[in-house]
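J.: dropping the sequence and predicted coords here.
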Amino acid sequence: MLDEVERWLERRSWSAAERPLDVLLAAKREAGAQGTVSVVLPALNEEETVGDIVATVRRELMSSQVPLVDELVVVDSASTDRTARIAERAGARVVQRDAILPRLPALPGKGEVLWRSLLATSGQIVCFVDADLRQFDAAFVSGIVGPLLTEPSVQLVKAMYDRPLERGGAVVPGGGGRVTELVARPLLNLHWPQLAGFVQPLGGEYAGRRSLLERLPFPVGYGVELGMLIDALGLVGLDALAQVDVGVRRHRHQDGQALGRMAAAIYRTAQLRLSRAPLVRPELTQFTREGAAFVPTTHPVDTAERPPVLTVPEYRPHRAA
């Protein structure tokens, strides 16, 4: 298995710099309708960062000189701050999560937003980018879209990057991605060793062909990235998956308890794919100190998944169009 991963790394791991924009634009023109690109930002109270991301994509990838991206959509999960207003002023089309497929009550979670975004976009290549990134570089989009435009056999591309941990002015190189190192990477190495070569399996920046994404189930919460990677492996095989180095990812870091909830959801996603049997107790109890005592708080673990969007009646005319 190690030899297979090493061969995959040699064939399916690239740097964004290997595909300059002129090469991508030529490939996009040749691809025609199959080369249309939608960029989706799932957003919940990201007023501090979403505007810069939108402005960068529009300026560097949507101009008449560099028309790489055809559609830029921010799907807002009922933010209570100025996220929607700032994103719209920066040039994004803003769609409210609950306005997409309104007959189906929305569930909380990022995966829910990504799943619904397939009904609100039209590109044959869909690129997801987290809305909390700081010092955003357009290579986060062009880098991961690149292989889908130039390599016909590639169907899903993950970004890889350095992920420093920044806290209180201190920077720990490589200190980010704690859930990846403690939960996701061990799970993948033990149970899906073909995926062991992915540097950032839980990263929120990835792009895929619509023809693949519409056939995948979407865990509604934190497990969406792991679930998508595992399910894509089963559907299209390792050689259709790839990763691209886009540099450094800087973003807002969550506290330890939020990471615990994320880890539980990711483990649940893996467990479902290993056995499809229900957990006895899909909940997570965490503790915080209040005075002299530790007070327990119990949180439900994300267990819902949305079916492949191709099975949703409202999606079929959207796809035909």
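T.: Arrived safely, thanks for sending. The shown structure was predicted, so the numbers you read here are calculated from the model rather than taken from an experiment.
J.: going forward, measure contacts and count neighbours with C-alpha atoms only.
T.: Will do.
J.: contacts for the helix or strand where residue 230 lies, please.
T.: Using DSSP states H and E, the secondary-structure element containing residue 230 is helix 224-236. Applying C-alpha atoms under 8 Å, 6 or more residues apart in numbering, the contact partners of helix 224-236 are 110-111, 155-156, 184, 192, 195, 201-204, 212, 216-219, 241, 266, 269-270.
J.: ok, then the element right after that helix?
T.: Past helix 224-236, heading to the C-terminal end, the next element that is a helix or strand (DSSP H and E) is strand 241-248.
J.: so for that following strand, what gets flagged as buried?
T.: Judged by neighbour count (16 or more other C-alpha atoms under 10 Å), strand 241-248 contains these buried residues: 241-246, 248.
J.: let's bring in a second one:
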Amino acid sequence: MISIVIPVLNEGATIRQVIRTVKKTSRKTEIIVVDDNSTDTTVEEAMKEGVRVITSSQRGKGISMREGMMAAKYDIVVYVDGDILTYPDNIVELLTDPIVNDQADFVKSYFTRQAGRVTQLVAKPLLSILFPELAHFQQPLSGMIAGRKSLLSRVQFENDYGVDIGLLIDMHVLGARITEANIGRIENAMQTWEQLSKMSREVSRTILHKAEHMNLPQENLETLGNINIIREQMEYSILESIDKLHKMVIFNLDEVVFTENYLHLAAAAFDVDLSLQQIMEHHTDPVTILEHTATLFRDRNLAELLEVADAIPIVPDIKAVVRELKKRGYACGIITDGFECVARHIKNKLGMDFVFANRLHLYDSVATGEITIPEYFLQQDDDGLDALPRYNKNNILQYIAHKYHVTPQNVIYVGSGSDGSNLLKEAGIGVAFDSRVPFIEKVADKIIPGPYMAPLLSIAQASPEKFRIKLPPISKKQARRIGIGSLVALASAGLVYLAARQIRKNGQEREKSLALNC
């Protein structure tokens, strides 16, 4: 039984064909697509093939490969790239036969291709000097590999172009039996000189780093010390891309996306539900609750955390609603008191744009038990500079206005009001979804009874600014005091006003048309 891991980044055009190719194997497999926070349709296309899709905790192929391995349920793990359309139909057999037949523990593919400059000019020369036992491998940088999970869990996954050469060296150091498998001719997109330059630096850095840990002769390292091994880090923030947008929809993950509470389910899955209950009973400060809750998930890896999230049913039509909202020019995202890594995973599955959440610390994709509360959830009180900021999720609207120039009037917030009603009040349109909060109609601009999200599309037809004039709520007692006749008169006056405005608008359009015809 084999786990096939496909790390992907913006490969919506090719991922389905890759999945279909690896499905042709005769062996029992599971397929795990690890999305590296793509901004195209990669996640949506992969999910059409019925495979498991998880979201990497941070951008980088090495992290995606490691987290895919963590999620794998079988001992033989195969990695294939998600952008190659020329794999042979028996790619899985070619990579795993030596392991299945107990002839190898790690299989490195080799192939014919149109170019391999970094391999020939950087990787092989360095290997011949520092690791001569590995110099014979034809494609040391190949990303199509297979190995035993028991060994892969003991090696380090570099988070850049050095990941593949690093795995080869680490497997060699562990004493694994390594062999090569010919997978034919591979064609993929040619890389730019900038990409090749970055690759050469990172491959060099990885080989030198491994050599230093092996205590190889110092003169060799000094000779190679002049190589530029400065590592370039690529930071990712999808929110930066919405700076020029003028309207947003924010969904409360815990109230209107998930149909069950993530923290409670995760606590039950990891047998810490009693501890979570005690935290909730003994503390009232949100920051203290978050910090204590984070400790309950110490030593849980990302794959385990996301597996709980994937088991929670979501609102049936929310993905289609998000797709339509984005067509209308809305940026769509999630807000939650929970963990950013979980929220980002759901964001990617639903095709949303951004996440506001608390950052659970992960080291090597394993939770440390610590959490960071981002600045947009903290509000400075007026008690002076020495006062500590307090947790206030409602601060997000001011943060968005300041950082992304989207005013609260242009934000639609969708929640139930369970954790406070201020966001429903302060957003341009506050939408209460499937709410059981008493008197929610006095707070929200619109109410969607559930269980479907489709009515939100009718609400989003209008510009949020049109909802800023709110009539105060009228109780039954007030209605009796005013009298039915007065209410009818008020309604009639409103209809007259709307009719007059429409007549005036038609007259202006007619005058404009006449002016153009002249």
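T.: The structure has been received and is ready for your questions. Because the structure is a prediction, the values reported are computed rather than measured.
J.: just to revisit the earlier point, give me the mean distance between the helix holding residue 230 of structure 1 and structure 2.
T.: Once fitted to structure 2, helix 224-236 of structure 1 is off its aligned match by 0.8 Å on average (mean C-alpha distance after the TM-score superposition for structure 1).
J.: where does that helix end up in structure 2?
T.: Helix 224-236 of structure 1 corresponds to residues 163-175 of structure 2 when matched by TM-score structural alignment.
J.: could you verify that residue 30 of structure 1 is part of a helix?
T.: Yes. Counting by DSSP: H, G, I helix; E, B strand; the rest coil, residue 30 of structure 1 is part of a helix.
J.: helices along structure 1, start to end?
T.: 2-12, 21-31, 50-61, 83-90, 110-117, 139-150, 178-179, 185-191, 210-213, 224-236, 256-275, 315-320 (DSSP state H).
J.: mean neighbour count and distance to residue 297 of structure 1 added to the ones you listed, as CSV?
T.: CSV is the format used below for the helices of structure 1 (neighbours: other C-alpha atoms under 10 Å; distance: least, C-alpha to C-alpha, whole Å):
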stretch, mean neighbour count, distance to residue 297 of structure 1
helix 2-12, 14, 41
helix 21-31, 16, 50
helix 50-61, 22, 32
helix 83-90, 20, 30
helix 110-117, 24, 22
helix 139-150, 26, 37
helix 178-179, 16, 20
helix 185-191, 16, 26
helix 210-213, 19, 36
helix 224-236, 19, 24
helix 256-275, 18, 10
helix 315-320, 12, 39
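J.: who wins for proximity to residue 124 of structure 1 among those?
T.: Within the helices of structure 1, the stretch nearest residue 124 of structure 1 is helix 210-213; the backing value is 5.1 Å (C-alpha to C-alpha).
J.: related to what we said a few turns ago, reformat the buried residues of strand 241-248 of structure 1 as CSV; add distance to residue 128 of structure 1.
T.: Compiled in CSV, the buried residues of strand 241-248 of structure 1 are given as follows (distance: C-alpha to C-alpha, whole Å):
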residue, distance to residue 128 of structure 1
241, 16
242, 15
243, 14
244, 14
245, 16
246, 14
248, 17
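J.: and which of those residues is nearest residue 59 of structure 1?
T.: Distances from residue 59 of structure 1 to the buried residues of strand 241-248 of structure 1, taken by C-alpha to C-alpha, are shortest for residue 246, at 18.4 Å.
J.: so that closest one versus residue 165 of structure 1, what's the distance?
T.: From residue 246 of structure 1 across to residue 165 of structure 1, the span is 17 Å (C-alpha to C-alpha, to the nearest Å).
J.: what's the answer for residue 261 of structure 1, then?
T.: Using C-alpha to C-alpha, one gets 19 Å for the distance from residue 261 of structure 1 to residue 165 of structure 1.
J.: and residue 21 of structure 1, by the same measure?
T.: Taking C-alpha to C-alpha as the measure, residue 21 of structure 1 falls 30 Å from residue 165 of structure 1.
J.: what of residue 192 of structure 1?
T.: Where residue 165 of structure 1 is concerned, residue 192 of structure 1 sits at a distance of 27 Å (C-alpha to C-alpha).
J.: neighbour-wise, which of the two wins?
T.: The residue with the greater number of neighbours, taking residue 192 of structure 1 and residue 165 and applying other C-alpha atoms under 10 Å, is residue 165; the counts read 19 against 15.
J.: pretty sure the more buried one is touching residue 176, no?
T.: Yes. With contact defined as C-alpha atoms under 8 Å, residue 165 of structure 1 and residue 176 form a contacting pair (4.6 Å).
J.: spatially central residue in structure 1, please.
T.: residue 204 (3.3 Å; C-alpha atoms, centre = their mean).
J.: alignment lookup: it to structure 2.
T.: Looks like residue 204 of structure 1 aligns to residue 143 there (TM-score structural alignment).
J.: could you do residue 183 of structure 1 as well?
T.: When the two structures are superposed using TM-score structural alignment, residue 183 of structure 1 falls opposite residue 122 in structure 2.
J.: which residues sit in contact with residue 345 of structure 2?
T.: The contact partners of residue 345 of structure 2, taken as C-alpha under 8 Å, 6+ apart, are 54-56, 306.
J.: and these, which is closest to residue 194 of structure 2?
T.: The shortest approach to residue 194 of structure 2 among the contacts of residue 345 of structure 2 belongs to residue 56, at 25.0 Å (C-alpha to C-alpha).
J.: since we're on the aligned partner of that closest one in structure 1, how many residues are nearby?
T.: Here residue 56 of structure 2 is matched to residue 97 in structure 1, going by TM-score structural alignment. Per other C-alpha under 10 Å, the neighbour tally for residue 97 of structure 1 reads 23.
J.: pretty sure residue 97 of structure 1 sits against residue 111.
T.: No. Taking contacts as C-alpha under 8 Å, residue 97 of structure 1 lies outside contact range of residue 111: 11.4 Å.
J.: what do we get in structure 1 for residue 446 of structure 2?
T.: Across the two structures, residue 446 of structure 2 finds no equivalent in structure 1, going by TM-score structural alignment.
J.: once you drop chain neighbours, what's closest to residue 446 of structure 2?
T.: For residue 446 of structure 2, ignoring the flanking residues on the chain, the nearest one in space by C-alpha to C-alpha, 6 or more residues apart in numbering is residue 431 at 4.8 Å.
J.: dump the residue contacts of residue 94 of structure 1.
T.: Taking C-alpha under 8 Å, 6+ apart, we find residue 94 of structure 1 in contact with 73-76, 84, 87-88.
J.: ugh, wrong one, residue 160 of structure 2
T.: When contacts are counted by C-alpha under 8 Å, 6+ apart, residue 160 of structure 2 touches 60-62, 202.
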